[in-house]
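# Dropping the sequence and predicted coords here.
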Amino acid sequence: MPEQMHLAFMTFSVLKAPYGDPSVQEFDDRTPDTFAEAESSDGFIDRAKPVEDTAWMTNYQKDWGRWGPFAVPRFYPGGTSSGSSYQAQTLSVWRDLHSVWTFAYRGARHRSALKQSAEWFGQQDWPIFAAWWIPAGHQPVWPEACARLEHLHDHGPAPHAFTFKSAFDPQGRPCRPNAKLEPEPA
């Protein structure tokens, strides 16, 4: 019987201004409801959350527990020190590609935020997300996610890291993210 696979999914964007700036406050205000929408979506398994979410701490200062130390891709212009933060990133695990695609493009709150993303984010010369298959039970960590996004940027979509436009199934075959994948016969 084939090993059960889940989908790891990282998003990464750079805000036009640091958190706390009025020009990006609406994005920050929407975040809790969007996370709640994701967590209640069919196929959602888990997402990176700090052990204790203290608002005054930067992501670098927070304890991310089993998600590992916080990390950003090499193309983040803000560096890795504490202080003002411009990065907006997530790391999550989903049952399958269809589930995260459905949340991203059919979830009311997320879809609405996507329509306004140009107000909050500047032009980015890297992929804003990467997806990859993991064995069920594997714990993705921030440094691993950054490496996958960087690989996608450097080499393009492949089973190692891919996008919705150029997606792969758990066996490495091209697939469509908006189609439910049927499990392989046992």
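Arrived safely, thanks for sending.
# Please count neighbours and contacts with C-alpha atoms only from this point.
Noted.
# Wait, residue 11 touches residue 93, no?
No. Between residue 11 and residue 93 no contact is recorded; they are 11.8 Å apart, counting by CA atoms under 8 Å.
# Of the two, give the one with the bigger neighbour count.
Between residue 11 and residue 93, counting by other CA atoms under 10 Å, residue 93 is the more crowded of the two (27 against 17).
# helices or strands next to the longest strand along the chain in the packing?
Longest strand in the chain, counting residues (DSSP state E): strand 5-14. Judged by 3 or more CA pairs under 8 Å, 6 or more residues apart in numbering; DSSP states H and E, the packing partners of strand 5-14 are strand 87-94, strand 129-135, helix 142-155.
# So which residues make contact with the helix or strand following the longest one?
Looking back up the chat, that one is helix 142-155. Downstream of helix 142-155, the next assigned helix or strand under DSSP states H and E is strand 167-168. Around strand 167-168, the neighbours that count as contacts under CA atoms under 8 Å, 6 or more residues apart in numbering are 157, 158, 159, 162, 174, 175, 176, 177.
# Presented hereafter is structure B, for comparison with structure A:
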Amino acid sequence: MPHLALYTFGVLKAPLAEPAPLTQEFYDIGAAVYQRFVRQPGYLAHAEPADSDRGMLFGANWGAWGEFAVPAWYDKGRTAETAALAATLSLWTGPRPAFDAVYTGLHREALNRRYDWFERTGRPNYVFWWVSDDVTPTWRDGVSRLEHLHDHGSAPHAFTFRQSFDPDGTPAGIGDVGPKGDRVH
């Protein structure tokens, strides 16, 4: 059975290594969110470096998830001291479990604060695509799909909650899964 890959990318207002209270708050909330995600029904896995320090993204050993990559338009730092980004790569059983994880609980609270931490880039900040159950998506896959989404809009190759697709490419209508009036983006 296919799995749903999710890549997220955001440009932070300050480098990850900055000791400012907002940066620390982002880290603290992010750590708590991941602790809950791994217990979420439908969650399968996420990319984690085998060994790295806080903020170490580029050059870390990500194993089967491949070399860390970012969209071409990211123009900030690439060292542990200067990187100003947050990116995730994860696998889910389907859109509904991913939606529930993203739009409820602590992650929902974090989403409500995203503009405290992230710049508004005018670009998509997440993308989904289907993979075979024996495939581990790579960071480069995520970047490629996010850039495709930006350039071409939702399609079976790269899509969003609002305009999603089943593994066979049929439009899925996931935009209706949220609570009445809940904006899904």
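Perfect, thanks for sending it. Bear in mind the structure is a predicted one, so any value in this text is a computation, not a measurement.
# TM-score them against each other, please.
TM-score of the superposed chains, computed with TM-score structural alignment, normalised by the length of the second structure, equals 0.89; 174 aligned residues with a CA RMSD of 1.5 Å.
# before we move on, back to that, which residue numbers in the second structure go with the longest strand of the first structure?
Aligned using TM-score structural alignment, strand 5-14 of the first structure spans residues 2-11 in the second structure.
# How about stretch 61-76 of the first structure?
Taking TM-score structural alignment, stretch 61-76 of the first structure hits residues 59-74 over in the second structure.
# Also stretch 157-171 of the first structure?
The aligned range for stretch 157-171 of the first structure is 154-168, by TM-score structural alignment.
# sorry, back to before: let me have the helices and strands packed on strand 5-14 of the first structure in CSV, extended by distance to residue 80 of the first structure.
Output for those, formatted as CSV (distance: least, CA to CA, whole Å):
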stretch, distance to residue 80 of the first structure
strand 87-94, 11
strand 129-135, 20
helix 142-155, 13
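# Just tell me which of those ends up closest to residue 30 of the first structure.
If you check each of these against residue 30 of the first structure by CA to CA, strand 87-94 wins as the nearest, at 12.4 Å.
# Average offset of the closest one relative to the second structure?
Aligned to the second structure and superposed, strand 87-94 of the first structure gives a mean residue distance of 0.3 Å (mean CA distance after the TM-score superposition for the first structure).
# okay, that strand sits on what stretch of the second structure?
The alignment places strand 87-94 of the first structure over residues 85-92 of the second structure (TM-score structural alignment).
# Quick one: residues in contact with the matching stretch.
For stretch 85-92 of the second structure, using CA under 8 Å, 6+ apart, the contacting residues are 3-12, 15-16, 42-47, 98, 137-139, 142.
# Repeat that for stretch 95-102 of the second structure.
4, 37, 40-43, 92, 107-108, 161, 174, 177-178.
# Buried among these? Need that as a selection in PyMOL.
To isolate the buried members of these in PyMOL, using 16 or more other CA atoms under 10 Å:
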select buried, resi 4+37+42+43+92+107+161+174+178
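# Among the contacts of stretch 95-102 of the second structure, which one sits closest to residue 129 of the second structure?
Nearest to residue 129 of the second structure among those, with distances taken as CA to CA, is residue 4, at 5.8 Å.
# Please consider this matter closed, and thank you.
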